[in-house]
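Engineer: Sequence plus the predicted model coming up.
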Amino acid sequence: MLEKLKIHLNQNFPFLENSKLLLAVSGGIDSMVLVHLLHQLNYSIDLCHCNFQLRGIESFDDQHFIQEYADANEIPLFLTQFDTEAFANDYKLSTQIAARELRYNWFYELLVNENYDYILTAHHADDNIETFLINLSRGTGLEGLVGIPAQNNKIIRPLLPFTRVEIEQYAKENTIQWREDSSNASDKYLRNKIRHHLVPLLKELNPQFMDSFQKTQSYLKESQELVDDASIMVYQQVAKEDEETIVFDLKQLLRLPNYKSYLYQWLHEFGFTAWEDIYGLVESQSGKQVFAPNYRLLKDREQLILSPILLEKEAQVYYIEKNVREVNIPLNLAFCKVDDISGASNSVIFVDEDQLVYPLVLKKWEEGDSFQPFGMNGKSKKLSKLFKDEKLSLLEKENCWVLWSGNQIVWVVGIRQDERFRTDNSTQNILKIALQ
């Protein structure tokens, strides 16, 4: 196993040899074997251990075991303790998910604060099978079947090619001590049920199951790479990005014979799970939306618009005093006095400053707001009707700002000026306001 690991690391992770490494150790057989192997190969590693306080005194015994091992071998060790159950209850997570979030958040804190290059964990081939079967049982796309990645950003898993049998054999041959987690014997968790009952049956049905499984995963990974390449090429034809949104052209999308697969590839990383609802958006009426925890997908005529969900805040109101030349928040507006009118547009207006009441007020539009559109001879119009006529999307309406003078609208910014503040031949003071 030692020679096999040496070849594996040299071929796939040659950069580890000169990197500052931190190894996550639980005290179990997998992590203690990895510590031993890396020392035999002369890698310089420090250790870190999480006490999740889920097994009473046993959790603290694991911590003491790691502390004594580190002291005896003069290895730097980082320790932390978590109230995992309280965290799980506060955030409505399963205990396993809570423990995962806690430990990986801590890992990345150590990477940054202590200047480590990589974190190593002791996941192995049997863990990969269990993860595959868990994902398969819950329903997943191709990415859920390719297993645990050997490298995920700064997390590296050197033991993935090795089985639990190989690890146990190496531990016995080298008289390695470890701690046995009593919870591993329980069928309380889905992973343990799969480990104790399903995997042994698969190995009984096919004695070469491990080899067959690893070959299958290799094929799946190659297929995933092909899918990713195709997804990127099609994305460039269908999607357009700006700072906060991604717009998908439905006409282009519907030309694809398997557009649902592309939507899944593009959207699953944003946390969407209601796939039938998403596929239904394509044929639904404008204004329909599907939500993920932090994003929404909106149908707007011949487009699907992906945007982050903005947290509700108190109404934003900005005051603009007389003689202010420029405003940078929330929009970039420039104010200057001019002698004549030229270049008026949706983004540049000219108003009679003598008609303004200061301070001007800049705020988001509200339902019921109305104004007198420029050029309509004093007829009133609700902003909601203006937006409909202008065919604004829901996102464009939500991001619309209005400039007020007293209780009258001066400008629906970037869209239409109010008639009441227009200039004429008698205007003495012309103020130019430009959206930059």
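Structural biologist: Now that the structure is in, tell me what you want to look at. Numbering: from 1, shown residues only.
Engineer: alpha carbons only for contacts and neighbour counts from here, please
Structural biologist: OK.
Engineer: other SSEs contacting the longest helix seen in the chain?
Structural biologist: Determined from DSSP state H, the single longest helix within the chain is helix 209-238. Using 3 or more CA pairs under 8 Å, 6 or more residues apart in numbering; DSSP states H and E, the elements in contact with helix 209-238 are helix 199-205, helix 250-253, helix 259-267.
Engineer: Would you reformat those as TSV and include mean neighbour count?
Structural biologist: TSV is the format used below for the helices and strands packed on helix 209-238 (neighbours: other CA atoms under 10 Å):
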stretch	mean neighbour count
helix 199-205	13
helix 250-253	17
helix 259-267	17
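Engineer: Pull out the buried positions in the longest helix of the chain.
Structural biologist: Neighbour counts over helix 209-238 (16 or more other CA atoms under 10 Å) mark 210, 214, 217, 220-221, 224, 231, 235, 238 as buried.
Engineer: Can you add distance to Asp83 and give those residues back as CSV?
Structural biologist: Formatted as CSV, these follow (distance: CA to CA, whole Å):
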residue, distance to Asp83
Met210, 37
Gln214, 37
Gln217, 36
Leu220, 38
Lys221, 37
Gln224, 38
Ser231, 42
Tyr235, 43
Val238, 46
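Engineer: ok, second structure coming up, stack it against the first:
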Amino acid sequence: MLSIFQNHIQTNFNYLKEKKLLLAISGGIDSMVLLHLFHKLNYDIAVAHCNFSLRDTESDADEDFVRTTCEILKIPFYIQRFDTKQFASDYKLSIQLAARKLRYDWFSELLLEQKLDYVLTAHHLDDEIETFLIHLTRGTGLEGLTGIPAKNGNVIRPLLKFSRDEIESFAKENNIKWREDSSNASNKYLRNKLRHDVVPILKELNPSFMNSFQNTLDNLKQSQSLVDDASRIVYRKVVQDEENQKKINISELKQLENYEAYLFQWLKPLGFSAWEDIYNMVDAQSGKQVFSEEYSLLKDRNYLIVTTRNIDKQISYKIEKSDVEVNIPLKMSLCNIGYISNLNANCIFVDEDKISFPLTIRKWQGGDVFYPSGMQGKKKVSKYFKDEKFSLIDKQNQWLLCSNDEIVWIINHRADQRFLAKNNTKNILKIELKK
């Protein structure tokens, strides 16, 4: 394998010879083989090891193993400990996504601090198969079936052409030591279930499955390349790139037989995902909008216009006790009345003694909860939106009226029962949304 690997690097990554490389080493068999190969070939390498603190003493033992190995081989190494569970909780991420973000953010920092050129990871052919199957089971486009990229910016994955069996055979033949990760034996995660239960059956059905899969990936990548080429050519004809926006000419777009596929290619990299809403915009009235995390897409007469969003979710507007009318961000009136009347969706009657001024109007945030009128107990605002079939646009545009950051009213939809006035309430405040 060493000579095959050397030829593979010289053919596909010949630029690495003169570079300073950071190897991501977990201590597992794949990464230890990666370390052994580049050390044998006398590349300029350093090691980065992440201790995610997820397996108690086992994680610490992995750290000690990698440290000792690097000391023996006289290779510079960097070790970082993370409180992964706390990070995942703080940012509402899965453990896997949290670990990935922590890992790659730290790698990027190391490259800058230590003046290194590339990060090398030990992803291999079996990882590609598992990733392919994960995307396939969840639903994906062509791009999601093209596997893991061998190069993505400054991240290089030089073992992708080698199978787990080849890597294991090489490790045993060369007496390379490694650490077993006990979590790999569990079927708790989809990737492990595919690895243990599905891939072995595919290999049993076709003894040449690994080669066949590699050929399939190559074909899919070539097809994706054709799609990318076509997308760029059509983009130049249909889209006007201006300083602060992109304007998609709807008339030109609709002449394309598969214009939805082009919209997908152009807008997916910008984080858009509400595809049904986007495709419907082509024939919608002007003013319809769809949002991604960083961009907005607006239907404006003959164009779909992409602009950067400058919306701060934390922005809020105050309503003072002396205010009888507000105009930003919504037109609303406030007045004291003697009794409750004319109940409708665009106004609420609250007990003024239960609220605290200044009131605020803001957008909803992850973790928001309220106590819906007419129901028992509390409910997440996100769950309310889902149950009420709010579209992505509806959710992005929805305003909340709050007292001390507790929700008083999902404006024009549902009040919080904790603040509602009753027939015997002494100080009734009517808050009305004006059309």
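Structural biologist: Thanks, I have the structure now. Keep in mind it's a predicted model, so treat the numbers as computed, not measured.
Engineer: what sits against the most centrally placed residue in structure 1?
Structural biologist: In structure 1, the residue lying closest to the centroid (CA atoms, centre = their mean) is Phe270, at 5.7 Å. Residues in contact with Phe270 of structure 1 (CA atoms under 8 Å, 6 or more residues apart in numbering) are 292, 294-295.
Engineer: And Val119 of structure 2, by the same measure?
Structural biologist: 21-24, 107, 111, 154-156.
Engineer: so it, which of the three states?
Structural biologist: Secondary structure, DSSP: H, G, I helix; E, B strand; the rest coil: Val119 of structure 2 is strand.
Engineer: Would you mind measuring from it to Ala48 of structure 2?
Structural biologist: Noted for Val119 of structure 2: a distance of 9 Å to Ala48 of structure 2, by CA to CA, to the nearest Å.
Engineer: shared neighbours of these two, anything?
Structural biologist: With CA under 8 Å, 6+ apart as the test, Val119 of structure 2 and Ala48 both reach 22-24, 107.
Engineer: mind putting the residues you listed in CSV, distance to Ser183 of structure 2, secondary structure and neighbour count included?
Structural biologist: Below are the shared contacts of Val119 and Ala48 of structure 2 laid out as CSV (distance: CA to CA, whole Å; DSSP: H, G, I helix; E, B strand; the rest coil; neighbours: other CA atoms under 10 Å):
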residue, distance to Ser183 of structure 2, secondary structure, neighbour count
Leu22, 25, strand, 26
Leu23, 22, strand, 25
Ala24, 19, strand, 24
Phe107, 23, helix, 23
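Engineer: okay, among those residues, which ones form the most distant pair?
Structural biologist: Set against one another by CA to CA, these have their most distant pair in Leu23 and Phe107, with a gap of 9.6 Å.
Engineer: Quick check: neighbours shared by those two?
Structural biologist: Listed as contacting both Leu23 of structure 2 and Phe107 by CA under 8 Å, 6+ apart are 48, 119.
Engineer: Please list all residues in contact with the closest residue to Gln67 of structure 1 other than its chain neighbours.
Structural biologist: Leaving aside its chain neighbours, Gln67 of structure 1 sits nearest to Leu77 (7.4 Å; criterion: CA to CA, 6 or more residues apart in numbering). Applying CA under 8 Å, 6+ apart to Leu77 of structure 1 gives the contacts 46-49, 67, 70.
Engineer: farthest-separated two in those?
Structural biologist: Taking CA to CA as the measure, the contacts of Leu77 of structure 1 span a maximum distance of 12.2 Å, between Asp46 and Gln67.
Engineer: doesn't Leu37 make contact with Leu2 of structure 2?
Structural biologist: Yes: between Leu2 of structure 2 and Leu37 there is a contact at 6.7 Å, judged by CA atoms under 8 Å.
Engineer: State the distance from the residue nearest to Leu41 of structure 2 when sequence neighbours are not counted to Ile129 of structure 2.
Structural biologist: Excluding the flanking residues, the one nearest Leu41 of structure 2 by CA to CA, 6+ apart is Gln6, at 7.6 Å. Between Gln6 of structure 2 and Ile129 of structure 2 the computed distance is 24 Å (CA to CA).
Engineer: Among those two, which residue is more densely surrounded?
Structural biologist: Shown here are Gln6 of structure 2 and Ile129; by other CA atoms under 10 Å, Ile129 has more neighbours (23 against 16).
Engineer: From what I see, that one and Leu145 are in contact.
Structural biologist: No: using CA under 8 Å as the test, Ile129 of structure 2 is too far from Leu145 to be in contact (9.5 Å).
Engineer: With adjacent residues omitted, what lies nearest to Asn51 of structure 2?
Structural biologist: Leaving aside its sequence neighbours, Asn51 of structure 2 sits nearest to Arg81 (CA to CA, 6+ apart; 4.6 Å).
Engineer: Now for that neighbour: which residues touch it?
Structural biologist: Shown in contact with Arg81 of structure 2 (CA under 8 Å, 6+ apart): 50-53.
Engineer: can you rerun that using 10 Å?
Structural biologist: 49-53, 59-60, 63, 102 (CA atoms under 10 Å, 6 or more residues apart in numbering).
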